[in-house]
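Chemist: Next come a sequence and a model predicted from it.
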Amino acid sequence: MNESTAGAAQSALSLQLPAPPAALLRMAALMAAPTCDVDTLGDVIEADMALSSALLKTVNSAFFKLSGRVQTVREAITYLGHREVSAITLQNALRAAFPPAPELEALWQRATERSRWMGVVAQALGFDAWAAHSAGLFEECGKALLYRHAASRYRLIWAQAPADDALLVSLEMQAFGASHDILGAALCETWGLQASAVHSVRHHVQTQTTLALSGPLGHRRIAAVSALAHHATASAADFERCLESIAQQLELPAARLRAAISSLPPRQEAPA
C-alpha cells in the first residue's frame, strides 16, 4: 500500500476518508514506541473530552465488571492497563467516525471480537500486540467506508457475498474501482497505525484465502494472526491446515500457536 494507491482509490470514488482526532494520532505514536509513557498517554486521552467520555462510558459498562465506578482515564489505565485503554479509545473513535447504521452493527461487533482475539494471541506469541489489535479492528472498516459512500448500492453488492470476502473484493472493484481491503489500509495510514497493521489490513483477504504470508517478519506475524483469527471459526480441518501452514512459514512449532490460542479467555459479549 502506498500513498499513490490510496489517493487513486479515493479519487476514483470521490471518497473522503474520515480524519482521526488529533489526540488519537498522538496516542498511536505513543503506542508504537518501544515503551509507552503511561502518564503522557493519560494526558493525551484526557485532553480530548469526546474520547475520554466515551472511554469512561465503555469502561463502566457491565462488560468489564469492575468493582467500583471509574472516574478518570488514569483510573481506567490502572484497572485495565494502557493497551486495553488505548484499544477501547481507538475502537470508540473509529465507530464514531461513521454514521450509525443497522447494517454496520454486525461489522463493529466482529471488529471488537477479532481485535481482542488478535491482541491476546499476538501477546502470547511475543508479537506486537498493539499492531495486531489495531489490524483486527480496522480489517473490515473499508466496508463501512463504501457503505457510507453509497449505502443503497453497496448494500446490494454486500448481499451477494455476505460470507465470501474474496468474491466481495471482486464485486467492489467492478462497481467502484476500489475494494474494502485497499480502502481500509488507506484509513489505517491516515490514522497513524503501524506499517505492519496497514500491511495486514491491505492483504487480509488474500492472506486468509491463500495462507501465503508476505513482507518483512513483523508484517508476516500480524498477517498470520489475522489468518488464524479468520479460520478459527472455520471447520476443524480448515483451521488445522491454516495453523500448520502459518507455523511452517513463521518457522514456529505448531504447538506454540496452539498454546497461544488456548490462552484466550472465554468468549463474552463485547461492549456496544
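Modeler: Looks like it came in fine.
Chemist: only C-alpha atoms for contact and neighbour calcs from this point on.
Modeler: Will do.
Chemist: Asp43: neighbour count?
Modeler: Per other Cα atoms under 10 Å, the neighbour tally for Asp43 reads 14.
Chemist: Please report how far it lies from Ser115.
Modeler: 25 Å (Cα to Cα, to the nearest Å).
Chemist: Repeat that for Ala96.
Modeler: 17 Å.
Chemist: ok, the two, which is more surrounded?
Modeler: Higher neighbour count among Ala96 and Ser115: Ser115, with 26 against 14, using other Cα under 10 Å.
Chemist: who touches that one in this structure?
Modeler: 132-137 (Cα atoms under 8 Å, 6 or more residues apart in numbering).
Chemist: Same check on Glu3?
Modeler: Counting by Cα under 8 Å, 6+ apart, Glu3 has contacts Ala186.
Chemist: Who are the packing partners of the one helix or strand Ala93 maps to?
Modeler: Using DSSP states H and E, Ala93 falls within helix 82-96. Helix 82-96 is packed against helix 22-32, helix 49-59, helix 73-80, helix 129-138, with contacts defined by 3 or more Cα pairs under 8 Å, 6 or more residues apart in numbering; DSSP states H and E.
Chemist: Show me the one of these that comes nearest Ala87.
Modeler: helix 129-138 (7.3 Å; Cα to Cα).
Chemist: Mind listing what's buried along the next helix or strand after the closest one?
Modeler: Next along the chain after helix 129-138, taking DSSP H and E as the criterion, comes helix 141-149. In terms of neighbour count (16 or more other Cα atoms under 10 Å), helix 141-149 has its buried residues at 141-148.
Chemist: want to compare, so here's the second one:
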Amino acid sequence: MPVDPTLRSLNIDLPAQPQVLMQLSLLLAEEQVDFKAMGSLIEGDMALAAAVLKALNSPLYGLRQPVRTVQQAIQYLGTSEVAAITFEMGLRSVFPASPELDALWFRANRRGMLMALMARRLGMQSFAAHSAGLFEECGKAVMFKHAPEQYGAMLKNAPSDDLLVLQEMQTYGVSHDALGAALCETWMLTPAAITCVRYHVVVQSGGEWPDKPGARPLCALSAVAHYLLRAPEAVDAAVRAAATLGELDEARLMEAAHDAHAVMRAA
C-alpha cells in the first residue's frame, strides 16, 4: 500500500526506522534466519538489548529462569517472539516518554501478544500478526509527538476512536490510522499488516472491511483482540462476526481467542 500522497504535503514527520530494525527486517526476510547474526545485531545496540531483555524477563513471558543474553532468549522463545519484542522496544524509542502514551503502549503490547497467540494457534504468521497489533495505534504517537498539548487533550477526551479520527481530520487533515499505515510502510512491515493498521478503526466500529483477502484474517484478529482488551464479555459475538468477514473457521478462531485470553490472564 503506497503512502497517501497527501501525507507528504503535511507538516507531520514520520520517525525514521532505527538502523537495527532495518537490518533485522532484512535478516527476517531470509529463508533461513541466522540466529547468531540476529542476536549479535540486537546486542550491538546496548540500550535496545537491555530493554528487550527486561521485557522478556517479565512475568508475562513465564520463563522458568531469567535470560541474560539475546542469544539465550532466541533459543528459549524463537526468532519471531524476540523480533516482535525488539520491534516494540524500537518503536517506543523513537517517541518521547510521556504519561499520555503509557496506556497506548500497554495496549500495544497486550494486543500484539494476543494477535500473535491467536495467529500461532490458527497456523498464521505470528510475527506479522504481532506487528499489526503492536503498530495499530502508532499513528496516535506520531500525532502526539507533532502536537503534544493539543493532541494530548484530544486523545484524553475522545470517547472512541471513530470519533477521534473525525476530530483528527478536522484539526490536522489526516487521521491516526492513515499515519500509522504510512509509518508501517516506511518501516517495511508486511502489506497485510499495513492494511490491518490502516483499516483497524473502520473494522472495529463495524464499517466496511478492506477488499484485500490477504489482510482480512489479520483484521479479524485485530477485531477479536479489540474486544478481548476492552469488552471480553462480548468476545464470542465478535468472533462470530470476525470469522465470517475474515474468512476464518469460527470454531478454531473461538478456541484461539479463549486460549489467548487465558494465557494473558494467567500472566
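Modeler: Yep, it's here. This one's a predicted model, so the numbers in the text were calculated from it and none came from an experiment.
Chemist: Now which residue in the first structure aligns to Ala220 of the second structure?
Modeler: Aligned by TM-score structural alignment, Ala220 of the second structure pairs with Ala224 of the first structure.
Chemist: OK, contacts around its match?
Modeler: 207, 213, 246.
Chemist: so which of these persist in the second structure?
Modeler: With both residues aligned by TM-score structural alignment, their matches' Cα atoms under 8 Å, the contacts of the contacts of Ala224 of the first structure that the second structure also has are Ile246.
Chemist: The contacts of Ala224 of the first structure into a markdown table, with extra columns for secondary structure?
Modeler: Below are the contacts of Ala224 of the first structure laid out as a markdown table (DSSP: H, G, I helix; E, B strand; the rest coil):
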| residue | secondary structure |
| --- | --- |
| Thr207 | helix |
| Leu213 | coil |
| Ile246 | helix |
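Chemist: Out of the contacts of Ala224 of the first structure, which comes closest to Cys36 of the first structure?
Modeler: Leu213 (28.8 Å).
Chemist: before we move on, back to that, can you say which of the helices and strands packed on helix 82-96 of the first structure is packed in most?
Modeler: Mean neighbour count (mean count of other Cα atoms under 10 Å) peaks for helix 129-138 among these, with a mean of 29.
Chemist: Return the distance of it from the chain's centre.
Modeler: 4 Å (Cα atoms, centre = their mean, to the nearest Å).
Chemist: what's it aligned against in the second structure?
Modeler: The aligned range for helix 129-138 of the first structure is 126-135, by TM-score structural alignment.
Chemist: what's the mean gap between the matching stretch and the aligned bit of the first structure?
Modeler: After superposition onto the first structure, stretch 126-135 of the second structure sits on average 0.7 Å from its aligned residues (mean Cα distance after the TM-score superposition for the first structure).
Chemist: Show residues contacting that stretch.
Modeler: Contacts of stretch 126-135 of the second structure (Cα under 8 Å, 6+ apart): 80-81, 83-84, 87-88, 108-109, 111-117, 119-120, 180, 184, 189-190, 192-194, 196-197, 218, 221-222.
Chemist: Quick one: distance of stretch 232-251 of the first structure to the chain centre.
Modeler: 21 Å.
Chemist: Now it: buried residues?
Modeler: 232, 239-240, 242-243, 245-247.
Chemist: What ranges does the stretch 101-250 of the second structure have for its helices?
Modeler: With helices called from DSSP state H, counting those that start in this stretch, the stretch 101-250 of the second structure shows them at 126-135, 138-146, 148-157, 161-172, 176-186, 191-204, 216-230, 235-245, 250-266.
Chemist: what's in contact with the last one?
Modeler: Helix 250-266 of the second structure is touched from outside by 60, 110, 114, 117-118, 121-122, 224-225, 228, 236, 239-240, 243-244, with contacts defined as Cα under 8 Å, 6+ apart.
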